[in-house]
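Student: All I have is the shape, not the residue letters:
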C-alpha cells in the first residue's frame, strides 16, 4: 500500500467534502485553482525553499582617493550590523583593502607568492574567477594628462586597477560621493583640470566623463551617494 503525505491526505479529504455540482462557475474555478496550488506546494515545497535561499554573492571592494568614511559608516551600521548582514544575505566579502588580512607578507625580503598571504595575488585570482560585484569607494584621478598617476598603489595607477577590476564584474556599486561623481576631490579649484578626479560613472553631473566611459567599459553601475553613504542605504 502506498502511503500518502500529510498534504496529499488533507487534499483528498477536502475534495471529498466539496460538492462541485452545486458551485457556480467562478467558485468552481477558484476552488480548483486553490487545490492545484495546494498540491503543487505540498509536492515541491523543498525545491521552492531551496530556490528562494540566497545564492552566494561575491564582493570585491576597492579604494580610490577617499577617507575610508564609507567603510567606517558600514562598520558602524546596526540592526543588522555588517557581520549579520553579510551572513544573512550570504555575501562573501572576498576582498576589502581595509578589512582583509592579506596585505603583503614579506619573507627574507621577498613577497610571499600565495593568495593567502599576498593581497595582490588574491586580487588577481579573484579577477580571473569573475562572477563578482565590484564596490568602488573613492574617486579616480585621471590626471596628469590622462595618465592617472596622481594615485599609484603598488606601482599601479588606481585607474588601471579599476579597469582590471571592472572588466569581469557582473555589476559595479559606487559607494559615496567621491565614487559616484568625484566628490570633494573634484571641487572647482585652480588645479581641478590638472588632477581631473572622476567618479565611476559621472564627473560631477556629466555622464560622458565617468571613468568607465574613459576606459571604454560598459557595465551596470549602482550609485549610492552620501559623504559618507549611510549604512542602511
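Tutor: Happy to help now that I have it. None of the values given here were measured: they were computed from a predicted structure.
Student: From here on, just use CA atoms for contacts and neighbour counts.
Tutor: Fine.
Student: what sits up against the helix or strand hosting residue 9?
Tutor: In this assignment (DSSP states H and E), residue 9 forms part of helix 6-17. Contact with helix 6-17 is made by 35, 38-39, 42, as judged by C-alpha atoms under 8 Å, 6 or more residues apart in numbering.
Student: Mind putting those into a markdown table with secondary structure?
Tutor: Listed next are those as a markdown table, based on DSSP: H, G, I helix; E, B strand; the rest coil:
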| residue | secondary structure |
| --- | --- |
| 35 | helix |
| 38 | helix |
| 39 | helix |
| 42 | helix |
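Student: out of these, who's nearest residue 162?
Tutor: Checking the contacts of helix 6-17 against residue 162 with C-alpha to C-alpha, the nearest one is residue 42 at 48.4 Å.
Student: take the one below as the second:
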C-alpha cells in the first residue's frame, strides 16, 4: 500500500471488534511512527499503550464519571465561528445520521458520546502526551506524529480513532498512567480492527481545493 492509498483509506473508526492486537504489532507500529519529523528533532511525543485490565479500569472510571473533570485544554475555542462551526455541525449531523439518531434525541447523542469512554470497543488505547511546558510548534510536531502513526496503522491492516475526548480526564489519566506533573495527555487513540457497523460508513466532507489553497507564481 502506498501513502496515497493509506491517506484515502484512513477514517475515524467508531466501532471495533474485540480481537486483540498482538504486542509485537503495537511495538512495531510505535517504532515506525517514531520516525516522524519534528522541529529541532525534539521528538516531543510520549505514548502509553493500554490493553487488558489497565484499559478496562480506565474505561470503568470514565463510564462512572461521564461529566469528566476540569479539562486539560479546550478542544474548540469559545464562540466557534464559520466556516469552522459549519464544518463541525455538518460532521456531527452526518455522524448521527449513520446510526439514526435525530437532532432532538439528546439522550441518544449522549449515549453515543459516552462510547468514546469505551474507546468504541477497541482492544488497545494509545494515550499520547507531551511536556505541558512546550509550545505550539511542538503541538504541531505531535500532530505530525499522530498522522504518521494512523497512516502506518492503515498500512498494517489496523484502524484508529483519535480522541480529544480524553482531554476531559486529566486527573484520571495522570493517576492511572503515573504521569509526572509536567506531562499532559493530548489525546487517546482507539486502535484495533474495524467492525461491520453503519457508523463506520461515515465519510466526512472535505472542502474543495480552491477553498483553502492558493498558488503563487505558477504558470
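Tutor: Yep, that arrived. Just so it is clear, the model here is predicted, and its values are computed rather than measured.
Student: What's the TM-score once they're superposed?
Tutor: The TM-score (TM-score structural alignment, normalised by the length of the second structure) is 0.25; 106 aligned residues with a C-alpha RMSD of 6.3 Å.
Student: Filter the contacts of helix 6-17 of the first structure down to the buried ones.
Tutor: 35, 39 (16 or more other C-alpha atoms under 10 Å).
Student: now, which of the contacts of helix 6-17 of the first structure sits nearest residue 85 of the first structure?
Tutor: The nearest member of the contacts of helix 6-17 of the first structure to residue 85 of the first structure, counting by C-alpha to C-alpha, is residue 42 at 31.0 Å.
Student: how close does that closest one sit to residue 16 of the first structure?
Tutor: Distance of residue 42 of the first structure to residue 16 of the first structure, computed by C-alpha to C-alpha, to the nearest Å: 18 Å.
Student: again, but for residue 59 of the first structure
Tutor: Counting by C-alpha to C-alpha, the separation of residue 59 of the first structure from residue 16 of the first structure is 54 Å.
Student: Neighbour count: those two, which is higher?
Tutor: The neighbour count for residue 59 of the first structure versus residue 16, taken as other C-alpha atoms under 10 Å, is higher for residue 59 (21 against 10).
Student: follow-up on the earlier one: pull the most distant pair out of the contacts of helix 6-17 of the first structure.
Tutor: Across those, no pair lies farther apart than 35 and 42, at 10.4 Å, counting by C-alpha to C-alpha.
Student: What number of residues are in the vicinity of residue 108 of the second structure?
Tutor: Other residues close to residue 108 of the second structure by other C-alpha under 10 Å number 16.
Student: Wasn't it part of a helix?
Tutor: Yes. Under three-state DSSP, residue 108 of the second structure falls within a helix.
Student: What segments of the first structure are helices?
Tutor: Counting by DSSP state H, one finds helices in the first structure at the ranges 6-17, 25-52, 69-75, 82-88, 119-129, 158-167, 176-181, 192-195, 211-215.
Student: if you go through the second structure in chain order, where are the strands?
Tutor: With DSSP state E as the criterion, the second structure has strands at 46-50, 124-131, 159-163, 183-192.
Student: which helices and strands does the second one pack with?
Tutor: Right, the one you point to is strand 124-131 of the second structure. In terms of contacts (3 or more C-alpha pairs under 8 Å, 6 or more residues apart in numbering; DSSP states H and E), strand 124-131 of the second structure is packed against strand 46-50, strand 183-192.
Student: other SSEs contacting the longest one?
Tutor: Identification of packing neighbours for strand 183-192 of the second structure by 3+ C-alpha pairs under 8 Å, 6+ apart yields strand 124-131, strand 159-163, helix 170-176.
Student: What is the shortest one packed up against?
Tutor: Judged by 3+ C-alpha pairs under 8 Å, 6+ apart, strand 159-163 of the second structure is in contact with helix 136-155, strand 183-192.
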